[in-house]
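# Got a predicted structure plus its sequence, pasted below:
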Amino acid sequence: MSTALLAASRTLQGLLLAELQADPVLQLLFPPLGPSVVSIATPDGMVAQDLTGVSVWLYRVARDEQRLNQPPLRLPPDRLRPPPLPLRLHYLMTPVMRSAAGDPAPETDQHVLGAILRTFHSRPLLSGAFLAGTLAGTDRELAVRLESPGLEEIARVWDTLEQPYRTSLCYEVGLVEVESTRLDERGPPVLESWPRLGQATQATAGAGT
């Protein structure tokens, strides 16, 4: 599905918002009690819109090389479905909080960072009711893993944003699959299946008696 990336982002967004709303202190800052949001916009995009909260920004998309060459899915009796494109998504999660006077709020930022870490440490696998968008109601599962990119890579990301560096967290999310638009292909039917191990053992034993 072409909406898989957005669905993964919405999944992270929804879970994180629910956890922030449940925090005894931070719930005062997020809806319905406060104006802060969890946004999939970039940190500078939130600043430009005068928003406070958390930026969950998809900053890099990479192919999963280990699953890139997976074979087509066989659909009985004689059709082959092209495999999906396997992807790993990389997110930069950045608190963008301000005090009532509009000044930076480092204490609140660090509280939010702790809440993000707690959220995905407690729920490293997201499935079932946690999935949002077009992933909702499917049997898909998203694995969320904390990353530690080098200082040079992080510096390049913030240089791209043209914003002063903010303490952030990086997470990898996988596996996200984008389905092919190619039609199913006709393949040779499976005419005979190999016997199971137990059946083959019994057949061999019977032949030797």
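The structure has been received and is ready for your questions. Residues are numbered from 1 along each chain as shown.

# drop to CA atoms for contacts and neighbour counts, all remaining ones
OK.

# Kindly confirm my reading that V112 is in a strand.
No. According to DSSP: H, G, I helix; E, B strand; the rest coil, the state of V112 is helix, so it is not within a strand.

# Do I have it right that Q21 meets V38?
No. The criterion here is CA atoms under 8 Å, and Q21 misses it with V38 at 10.7 Å.

# Use this one as the comparison:
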Amino acid sequence: MRGGFTIGDYSVIADVSASLLKLLREQMTPDPIPQPELIGLGSPVDKGDFYLSLFLFNVKESGNNRRTQMISRGTDQMQYPPLAVDLHYMLTVQSPAELQSRALDEHRILGRAMQVLYDNSVLRGSTVVGTLAEREEEVRIVMDNVSGEGMLSMWNFAETPYRLSISYMVGPVMIDSTRVKSVKRVLERDVSIQG
């Protein structure tokens, strides 16, 4: 807290991840995934029993959403504009079904995940958690147009065979600056007219 306002909110990336996880868990259980705990955050190769994993694999500055205006914080301080970033997530599906029905099961899970993210393409309201709930900015969810070859090249997990995955871009996400500048406001103005 500085000058009566909170700055330096760096937890917004974690809040976006938690919000996505909450959304998927609420809308994908009990069908096609039987329990919410089977949807989680983690690398596609983490040991575990996730049917659907959400993996933050890249963060990029969002040049199109860069802000340049200082933010007024009271009468004597200005805060530098926030850093705008886009978050890139990989959703990976892994069904425990028998080999004969595994692929179809994974396709159903993937289809439902895509449907949920499409129908909730703007994170807001009761969907969001943490500091994200206190902000007025909209965070959009857009499927990344990554080619099959591009997805395979992103799948760089040593000896682990490729699993059905898709990529999403979520943003813009604003990370507050901790820099503030003291300013003196004009309290009086003397206007003299010369004739």
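Here it is on my side, so go on. Every value quoted in this text rests on a predicted model; they were computed, and no experiment measured them.

# neighbour-wise, which of Q21 and V38 of structure 1 wins?
V38 (27 against 19; other CA atoms under 10 Å).

# For the residue nearest to the spatial centre of structure 1, which residues are in contact?
Centroid check for structure 1 by CA atoms, centre = their mean gives V173 as the closest residue, at 3.5 Å. V173 of structure 1 is in contact with 88-91, 142-145, counting by CA atoms under 8 Å, 6 or more residues apart in numbering.

# Please enumerate the strands of structure 2.
Counting by DSSP state E, structure 2 has strands at residues 39-41, 52-61, 71-72, 77-79, 83-93, 122-123, 139-143, 165-175, 180-182.

# Of those, which is nearest T131 of structure 2?
strand 165-175 (10.7 Å; CA to CA).

# tell me the average deviation of that closest one from structure 1 after fitting.
In the superposition with structure 1, the average deviation recorded for strand 165-175 of structure 2 is 1.0 Å (mean CA distance after the TM-score superposition for structure 1).

# Tabulate the strands of structure 2 in a markdown table, adding columns for distance to L152 of structure 2.
Converted to a markdown table, the strands of structure 2 look like this (distance: least, CA to CA, whole Å):
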| stretch | distance to L152 of structure 2 |
| --- | --- |
| strand 39-41 | 20 |
| strand 52-61 | 14 |
| strand 71-72 | 43 |
| strand 77-79 | 42 |
| strand 83-93 | 12 |
| strand 122-123 | 28 |
| strand 139-143 | 16 |
| strand 165-175 | 9 |
| strand 180-182 | 44 |
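
# Quick one: closest of those to V12 of structure 2.
Of all those, strand 165-175 comes closest under CA to CA, at 6.7 Å.

# Structure 1: matching residues for that closest one?
Aligned by TM-score structural alignment, strand 165-175 of structure 2 falls on residues 168-178 of structure 1.

# Any buried residues in that stretch, and which?
168-177 (16 or more other CA atoms under 10 Å).

# which helix is the longest one in structure 1?
helix 4-22 (DSSP state H).

# Counting by contacts, list what it packs against.
strand 37-39, strand 53-63, helix 106-122, strand 169-178 (3 or more CA pairs under 8 Å, 6 or more residues apart in numbering; DSSP states H and E).

# and those, which is most packed in?
strand 37-39 (a mean of 23; mean count of other CA atoms under 10 Å).

# and that one, how far from structure 2 on average?
Strand 37-39 of structure 1 sits 1.1 Å off on average (mean CA distance after the TM-score superposition for structure 1).

# What does G133 of structure 1 correspond to in structure 2?
With TM-score structural alignment as the criterion, G133 of structure 1 pairs with G130.

# dump the residue contacts of its match.
By CA under 8 Å, 6+ apart, G130 of structure 2 lies in contact with 12, 15.

# What distance do you get for it to T75 of structure 2?
G130 of structure 2 is 28 Å from T75 of structure 2, where distance means CA to CA, to the nearest Å.
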